[in-house]
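S.K.: this one's sequence-less:
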């Protein structure tokens, strides 16, 4: 299902040519010297479009550094005057919006914690009515696509047409190498249902450490995201917040130099013809797979009838374990990941149970 957002394309409100939008700067504005010096180093790379810095920092626990406050807006203003970089900061209340706009901040973003609360998003949206300013909306902390879309719709409903999303990953109970799991499938779903919406990747918050950032930035570009927002500090070792995930301006420049930028479409007719041929093969296989799944479900219905007539429960745990074990072995031999195989089998199993449950309940209802 497509969502209709009344928005302007990214290039109409910030011209990056044929390159991705690059937003960079410290996690937190700490001192005027830190902000301005970092801005100059970033501007000197010739690769950064927008200077970012956290002015108000929503923290998980009280007592942690919660941002320098409104005075930091003047530091961003000075940095813009001296470097020509546009500026961006996070807003979480109507007062933040008013102060940021009064200071001439060019781009606002709504943080993950705020996106998770429709009341907060609506307060921000109400403060934005009648204003012509770009707004980026981060995904909520938890993997909830509807909540993300809802926040975008609220901001768009306030008349904001320069609208984009920030993919910063999602919280997960599983311990992995990432601070926040990328869960690329959710970002892909958003891109599919709102194809006109620019999506900016936030590798800093996904990774939680600078070593993984090059991998995620390249992945984001390969996923056709329109830009990056990366935390960069003049000296990350002494940063007041998120020191491990920030990079120096020089390291950022090196990272961007080594980034392979690919395009969503090709101007090469030979390439297009070959791609069309391969896609036809995929379409044919997909049709066959869907038909075979349909045939599988017909057999599942027959199994349901047989279980019903013999008073046997639907769920057979030992049979499910056997299916998973055998199919995972086959998948490994075919170079398919175990994670994909198990998820695929779970989907088939759940649909099979639903079909069998329908058959068994249909018989019972008919007898009543």
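M.R.: That came in fine, so what should we check first? The shown structure was predicted, so the numbers you read here are calculated from the model rather than taken from an experiment.
S.K.: make it CA atoms for all contacts and neighbour counts henceforth
M.R.: Will do.
S.K.: Tell me the buried residues in stretch 360-368?
M.R.: residue 360 (16 or more other CA atoms under 10 Å).
S.K.: and what of stretch 118-134?
M.R.: Going by 16+ other CA under 10 Å, stretch 118-134 has these buried residues: 120, 121, 122, 123, 124, 125, 126, 127, 128, 133, 134.
S.K.: Distance of the spatially closest residue to the third one that is not a sequence neighbour relative to residue 160?
M.R.: Closest residue to residue 122 in three dimensions, ignoring its sequence neighbours and counting by CA to CA, 6 or more residues apart in numbering: residue 154, at 6.3 Å. Residue 154 sits 9 Å away from residue 160, going by CA to CA, to the nearest Å.
S.K.: repeat for residue 32
M.R.: 31 Å.
S.K.: more neighbours, those two?
M.R.: Between residue 32 and residue 160, counted using other CA atoms under 10 Å, residue 160 has the larger neighbour count: 23 against 17.
S.K.: you'd agree that one is up against residue 135?
M.R.: Yes. Between residue 160 and residue 135 there is a contact under CA atoms under 8 Å: 7.3 Å.
S.K.: For residue 292, grab the count of nearby residues.
M.R.: For residue 292, using other CA under 10 Å, the count is 12.
S.K.: For it, which residues are in contact?
M.R.: Taking CA atoms under 8 Å, 6 or more residues apart in numbering as the contact definition, residue 292 lies against nothing.
S.K.: which element is it on?
M.R.: Take DSSP states H and E as the rule and residue 292 turns out to sit in helix 269-309.
S.K.: Tell me the gap between that helix and the middle of its chain.
M.R.: Counting by CA atoms, centre = their mean, to the nearest Å, helix 269-309 is centred 29 Å from the centre of its parent chain.
S.K.: Work out the gap between the next helix or strand after it and the centre of the chain.
M.R.: Note on helix 269-309: by DSSP H and E, the next helix or strand toward the C-terminus is helix 317-333. The chain centre lies 32 Å from the centre of helix 317-333; the measure is CA atoms, centre = their mean.
S.K.: buried sites along the next helix or strand after helix 317-333?
M.R.: Counting by DSSP H and E, the next helix or strand C-terminal to helix 317-333 is helix 338-367. Buried residues in helix 338-367, counting neighbours by 16+ other CA under 10 Å, are found at 338, 341-342, 345, 349, 352-357, 359-360.
S.K.: I'd like those residues laid out as CSV, including distance to residue 240.
M.R.: Formatted as CSV, the buried residues of helix 338-367 follow (distance: CA to CA, whole Å):
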residue, distance to residue 240
338, 40
341, 43
342, 42
345, 46
349, 49
352, 53
353, 53
354, 53
355, 56
356, 57
357, 57
359, 61
360, 62
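S.K.: Residue 196 and residue 118: what is the separation?
M.R.: 23 Å.
S.K.: also this one, for the comparison:
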């Protein structure tokens, strides 16, 4: 059974929270209602959440619907207030997971507390930080621990807001086989039109649930309006999801391996972009010093070294040579463009 979490990015008003929650509660399979009360914004003077009064609204959701409620915590005082209002679950955000000092403070505040904790991956693709956060919370909290995959920040995320980089949640599943990993397709997507496809991929590779941002009127949302969907759209999405037999258990399925390949391909593309950025810098210096673009000696040395590095890898020599000659040709094309620019 999938763990399904839905609700707005931010609690904005009592009416918005109750209206959205009541609509979500009619959708089969939804376990949790989520809403951000304290919002860790990148820059000041933006909407930073309604604070404690939002906890009263979540308490009202518990009274008026069968849904369990959850919110994000970033400080020990947040935890104290949530426990005071009998909030059912807490999640630790990506910015907090990134900092072990913050995580340790939260862990100590949860000592002996029996409440489910959902831990989002850190912003950067560092699995050790994610593992460390889980270990710190597990060592103190008596409640069930979940991991939430919400994507990672790269210099270029392509069509996504945060790159899914499926390789890391798959590896986390191998490290913690008993911990459920939930996908947050909304933060990965950044656009509501991508949420369904990301959700399907998450289910295909054996993740254990979804946390989807749902607002009764996304167009007027105070935060992340482009990635939120309506309750009706959520119902449609869940009805159209294809759930493979035993997908949760088959972590080594073909689809899982393909997702890992996709992640590695993304890494390759990211590295190639970095390499070509360096080629641009090289071209600028060549142009300044009136040095020809093509340096045959450098090309021959580069290819020879790459062939030596590849020895023992079972990769065909011609294959390696073709790859680096193609990379060099693209580098020449880019450098030539720099030389032509006035």
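M.R.: Arrived safely, thanks for sending. As the structure is a computational prediction, the values presented were derived from the model and not from experiment.
S.K.: okay, now the corresponding residue of the first structure for residue 122 of the second structure: neighbour count?
M.R.: When the first structure is aligned by TM-score structural alignment, the residue opposite residue 122 of the second structure is residue 140. By the criterion of other CA under 10 Å, residue 140 of the first structure has 27 neighbours.
S.K.: mind checking the SS state of residue 140 of the first structure?
M.R.: Secondary structure of residue 140 of the first structure, reduced to three states by DSSP: H, G, I helix; E, B strand; the rest coil: coil.
S.K.: From residue 254 of the first structure, how far out is it?
M.R.: Residue 140 of the first structure is 30 Å from residue 254 of the first structure, by CA to CA.
S.K.: Next: residue 83 of the first structure.
M.R.: Distance, residue 83 of the first structure to residue 254 of the first structure, by CA to CA: 20 Å.
S.K.: Going along the chain, name the strands of the second structure.
M.R.: All strands of the second structure, identified by DSSP state E, fall at 3-7, 32-34, 68-73, 89-92, 117-120, 145-149, 180-183, 209-213.
S.K.: got those strands as CSV, with mean neighbour count and distance to residue 193 of the second structure columns?
M.R.: Converted to CSV, the strands of the second structure look like this (neighbours: other CA atoms under 10 Å; distance: least, CA to CA, whole Å):
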stretch, mean neighbour count, distance to residue 193 of the second structure
strand 3-7, 23, 17
strand 32-34, 27, 21
strand 68-73, 24, 25
strand 89-92, 22, 25
strand 117-120, 26, 22
strand 145-149, 24, 19
strand 180-183, 26, 16
strand 209-213, 25, 13
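S.K.: how about these, which one is nearest residue 285 of the second structure?
M.R.: Nearest of those to residue 285 of the second structure, taken as CA to CA: strand 145-149 at 42.1 Å.
S.K.: burial of the aligned residue in the first structure for residue 200 of the second structure, as a residue count?
M.R.: Per TM-score structural alignment, the equivalent position to residue 200 of the second structure in the first structure is residue 218. Counted with other CA under 10 Å, the neighbours of residue 218 of the first structure add up to 18.
S.K.: Alignment lookup: the residue nearest to residue 122 of the first structure to the second structure.
M.R.: Match for residue 154 of the first structure (TM-score structural alignment): residue 136.
S.K.: Who are the contact partners of that match?
M.R.: 103, 104, 107.
S.K.: The first one maps to what in the first structure?
M.R.: Which is residue 103 of the second structure. Counting by TM-score structural alignment, residue 103 of the second structure corresponds to residue 121 in the first structure.
S.K.: thinking again about what came up before, and of the buried residues of helix 338-367 of the first structure, the nearest to residue 288 of the first structure?
M.R.: Nearest member of the buried residues of helix 338-367 of the first structure to residue 288 of the first structure, counting by CA to CA, is residue 345, at 17.3 Å.
S.K.: Could you check how many residues crowd around whatever residue of the first structure lines up with residue 171 of the second structure?
M.R.: Under the alignment (TM-score structural alignment), residue 171 of the second structure pairs with residue 189 in the first structure. The number of residues packed near residue 189 of the first structure is 13, by other CA under 10 Å.
S.K.: Could you pull up the residues touching residue 20 of the second structure?
M.R.: With contacts defined as CA under 8 Å, 6+ apart, residue 20 of the second structure is in contact with 7, 8, 214, 215, 216, 231.
S.K.: Among the residues you listed, name the buried ones.
M.R.: Using 16+ other CA under 10 Å, the buried members of the contacts of residue 20 of the second structure are 7, 8, 214, 215, 216, 231.
S.K.: still on that earlier bit, between the strands of the second structure, which gets nearest to residue 45 of the second structure?
M.R.: With distances scored as CA to CA, the stretch of the strands of the second structure nearest to residue 45 of the second structure is strand 68-73 (19.9 Å).
S.K.: how near is residue 105 of the second structure to residue 146 of the second structure?
M.R.: 19 Å.
S.K.: just checking, residue 108 of the second structure touches residue 138?
M.R.: No. Counting by CA under 8 Å, residue 108 of the second structure stays clear of residue 138, with 10.7 Å between them.
S.K.: host element of residue 12 of the first structure?
M.R.: Using DSSP H and E, residue 12 of the first structure sits within helix 10-13.
S.K.: what angle separates the helix holding residue 292 of the first structure from helix 338-367?
M.R.: On the basis of axes from the mean of the first three to the mean of the last three CA atoms, to 10 degrees, helix 269-309 of the first structure is oriented at 40 degrees to helix 338-367.
S.K.: on that earlier part again, between the strands of the second structure, which one is nearest to residue 302 of the second structure?
M.R.: For the strands of the second structure, the distance to residue 302 of the second structure is smallest for strand 145-149, at 38.8 Å, taking CA to CA.
S.K.: any residues touching the closest one, and which ones?
M.R.: 116-121, 134, 138, 169, 179-184.
S.K.: For those, which two are the farthest from each other?
M.R.: Maximum pairwise distance among the contacts of strand 145-149 of the second structure (CA to CA): 21.4 Å, between 138 and 184.
S.K.: Give me the more crowded residue out of these two.
M.R.: residue 184 (25 against 17).
S.K.: That one contacts residue 207, doesn't it?
M.R.: No. Here residue 184 of the second structure does not reach residue 207: they are 10.7 Å apart, not a contact under CA under 8 Å.
S.K.: okay, residue 83 and residue 254 of the first structure: which has more neighbours?
M.R.: Set residue 83 of the first structure next to residue 254 and count neighbours by other CA under 10 Å: residue 83 wins out with 16 against 13.
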